[in-house]
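Novice: coords please:
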Amino acid sequence: MTEVPKTLSVERVAGTEWITFQRTDQLNAMSMQMLREMADALEAAIADNAVRAIVLTGSGRAFCAGADLKEVAGAKHVPGEPDLLDLVEHTFGLMRHGPKPVIAAVNGLAMAGGLEMVMACDLVFAAESAQLGDAHSNFGVFPGAGGAAILPRRVGLNRAKFLLFSGENISAQDMMDWGLVNKVVPDAELRDAVQAFTDRLADKSPAVLRRMKKVANRSLNVDETAALAEEMLNLRAHMRSWDMREGLAAFNEKRKPQFRGY
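Specialist: Model (predicted):
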């Protein structure tokens, strides 16, 4: 039996798990196999206490060009088996709701589902040459992982409608000006810039980052009073953690804290 080539590679650098898409000839379009491998890699990274941050990036000239439309067109659903949308929901959910910081290192084109993948990450670094856009309307496809539901929260309703209706790509710099991208760096410096940032994250308390991510994500769906109440509940729980006691002790003793994540 011929072994099916892997669609991505996984590399550990210090406390950072790099997940690199390897469907270069298909502009790293998401196939069902790629989504399964992504989910496996994300679940393994989440379960490994040595991993402090997760980075997603692409090979070649694309980050991700969206779903593999050839596979979508020819798909035959098997009853009882997950389809493409099930796999997208599960995999993107791991990114959105998982306890560890997930960073998109956008090396090139990020379109349609690729843009939605970017929005599922916590932070976005992009190469200067990167282009991002929602291309669903170009092919008569409706978004299903945040294009219409999340994009207006990221860039504002008017800009989101422009991206959705036009299907045009926007430069990484414009996307930073619009609030979707956190930092734009020269193409040759993207990996080093992201690694330097995640190295700094590795010195932070995993427990406090986990709680910050959870409360910040939920704050968009509730009013200010409820958001503040949840923040206070998490603070009270965190005050009993090893990491907070260790952080305060390290401050008083003028040394670097040794966080454990609980």
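Novice: from here on, just use CA atoms for contacts and neighbour counts.
Specialist: Will do.
Novice: what's the closest non-adjacent residue to residue 97?
Specialist: Distances taken as CA to CA, 6 or more residues apart in numbering put residue 214 closest to residue 97, at 7.3 Å, once the chain neighbours are dropped.
Novice: pull out the buried positions in the helix or strand hosting that neighbour.
Specialist: In the assignment (DSSP states H and E), residue 214 maps to helix 206-219. Taking 16 or more other CA atoms under 10 Å as the neighbour-count basis, helix 206-219 is seen to contain the buried residues 206, 207, 208, 209, 210, 211, 213, 214, 215, 219.
Novice: buried sites along stretch 47-57?
Specialist: Residues of stretch 47-57 classed as buried by neighbour count (16+ other CA under 10 Å): 51, 52, 53, 54, 55, 56, 57.
Novice: checking my notes, the fourth one in a strand, right?
Specialist: If I follow you right, that is residue 54. Yes. If the criterion is DSSP: H, G, I helix; E, B strand; the rest coil, then residue 54 is within a strand.
Novice: my guess is it contacts residue 18, does it?
Specialist: Yes. Residue 54 is within contact range of residue 18, at 6.1 Å (criterion: CA atoms under 8 Å).
Novice: and the most centrally placed residue in the chain, what does it touch?
Specialist: Within the chain, the residue whose C-alpha comes closest to the C-alpha centroid is residue 121; the distance, by CA atoms, centre = their mean, is 2.1 Å. When contacts are counted by CA atoms under 8 Å, 6 or more residues apart in numbering, residue 121 touches 95, 96, 101, 102, 103, 104.
Novice: now show me the structure for the sequence below, then we'll compare the two:
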Amino acid sequence: MCPILFHIENGIAYITLNRPDKLNAFNREMALLLQARLDEAASLHEVRCVYLTGAGKGFCAGQDLAEVADPEGPGMQKILSEHYNPIITRICHMPKPVVAAVNGIAAGAGANMALACDVVVAARSASFIQAFSKIGLIPDSGGTYLLPRLVGWQKASALMMLGEKLPADEAEKIGMLYKVIDDADFAAETKKMAATLAQLPTRALAYIKHALNLSATNHLEAQLQLEDEYQQKAAATNDFKEGVKSFLEKRVPAFKGY
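Specialist: The predicted structure follows:
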């Protein structure tokens, strides 16, 4: 069974974590294959949105601990430097929007991978847990960077230290994710959201993403200068011309992604 399912449809690259018997916990094969699929999605012009979800009942339970305990396994240093850090970097630098469709439990590295995505949507039955402290570890996969910026210092600290399971509804309330959707409507609604993103001006979305990423460390003047730079780039695209033209002509724009 392939641990990563991948197909492209109507401008959307659908990536499904596919170890359902392990709640889609990562092993080395799965982590390296996900990196390859993210690279493929980034390189193909036909792809204008990435949709990341899990097979079965879970989104991703984090690291498969059997691999960690295996004396012949990759070891913690490789797991971080060759598995998770490259995945988070690829998601954050993907020049297209990435939707995390969290269909079930998102734990440990799985939770933080979801938080690295641009639009995080969860099924009402889903939950998030910073499970690291339960086994004597610290949050990785960008968790210590992402979570406090989303929910604030105190919430992030408590969630990481106590390792309590956070239901999707509560995660939405504290700003960890964009929206919670009833389970029965989850697949249809999240795919509809991805379809909307795939029809928007892709380069403008990429500039928004880059500007938001850099805003975490820029001072105001640097961010204003960055906005100036990216706005000039956005204004030079064909999609900007189409957006203005369609507005003046009172019709729906037909963006092409360039």
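Novice: could you quantify their similarity as a TM-score?
Specialist: Their TM-score after superposition, calculated using TM-score structural alignment, normalised by the length of the second structure, is reported as 0.93; 256 aligned residues with a CA RMSD of 1.8 Å.
Novice: still on that earlier bit, in CSV, list the buried residues of stretch 47-57 of the first structure along with distance to residue 115 of the first structure.
Specialist: Below are those laid out as CSV (distance: CA to CA, whole Å):
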residue, distance to residue 115 of the first structure
51, 25
52, 24
53, 20
54, 18
55, 15
56, 12
57, 12
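Novice: from these, which is closest to residue 37 of the first structure?
Specialist: The closest of the buried residues of stretch 47-57 of the first structure to residue 37 of the first structure turns out to be residue 56 (CA to CA; 12.6 Å).
Novice: counterpart of the closest one in the second structure?
Specialist: The pairwise alignment with the second structure assigns residue 56 of the first structure to residue 52, based on TM-score structural alignment.
Novice: ditto for residue 230 of the first structure
Specialist: With TM-score structural alignment defining the correspondence, residue 230 of the first structure maps onto residue 226 in the second structure.
Novice: same deal with residue 116 of the first structure?
Specialist: So residue 116 of the first structure corresponds to residue 112, using TM-score structural alignment.
Novice: what is the neighbour count of its match?
Specialist: Around residue 112 of the second structure there are 27 other residues, counting by other CA atoms under 10 Å.
Novice: swap in residue 251 of the first structure?
Specialist: Neighbour count of residue 251 of the first structure, defined by other CA under 10 Å: 12.
Novice: check contacts around residue 211 of the second structure.
Specialist: Residue 211 of the second structure makes contact with 223, 226, 227, 230, according to CA under 8 Å, 6+ apart.
Novice: doesn't the second one lie inside a strand?
Specialist: No. Counting by three-state DSSP, residue 226 of the second structure falls outside a strand, being helix.
Novice: quick one: neighbours of it, just the number.
Specialist: Using other CA under 10 Å, residue 226 of the second structure has 18 neighbouring residues.
Novice: residue 118 of the second structure versus that one, what's the distance?
Specialist: Counting by CA to CA, to the nearest Å, the separation of residue 226 of the second structure from residue 118 of the second structure is 19 Å.
Novice: do the same with the first one
Specialist: In this structure, residue 223 of the second structure lies at 19 Å from residue 118 of the second structure, with CA to CA as the measure.
Novice: of the two, who's got more company?
Specialist: More neighbours surround residue 118 than the other of residue 223 of the second structure and residue 118, with 20 against 17 (other CA under 10 Å).
Novice: leaving out sequence neighbours, find the closest residue to the more buried one.
Specialist: Closest residue in space to residue 118 of the second structure, ignoring its immediate chain neighbours: residue 98 at 5.3 Å, by CA to CA, 6+ apart.
Novice: contacting residues for the one you found?
Specialist: For residue 98 of the second structure, the contact set (CA under 8 Å, 6+ apart) comprises 49, 50, 51, 52, 91, 117, 118, 119.
Novice: can you lay out those as CSV showing distance to residue 166 of the second structure?
Specialist: Below are the contacts of residue 98 of the second structure laid out as CSV (distance: CA to CA, whole Å):
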residue, distance to residue 166 of the second structure
49, 28
50, 25
51, 23
52, 20
91, 23
117, 18
118, 20
119, 18
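Novice: out of those residues, the closest to residue 1 of the second structure would be?
Specialist: Taking CA to CA as the measure, residue 1 of the second structure sits nearest to residue 52 out of the contacts of residue 98 of the second structure, at 18.3 Å.
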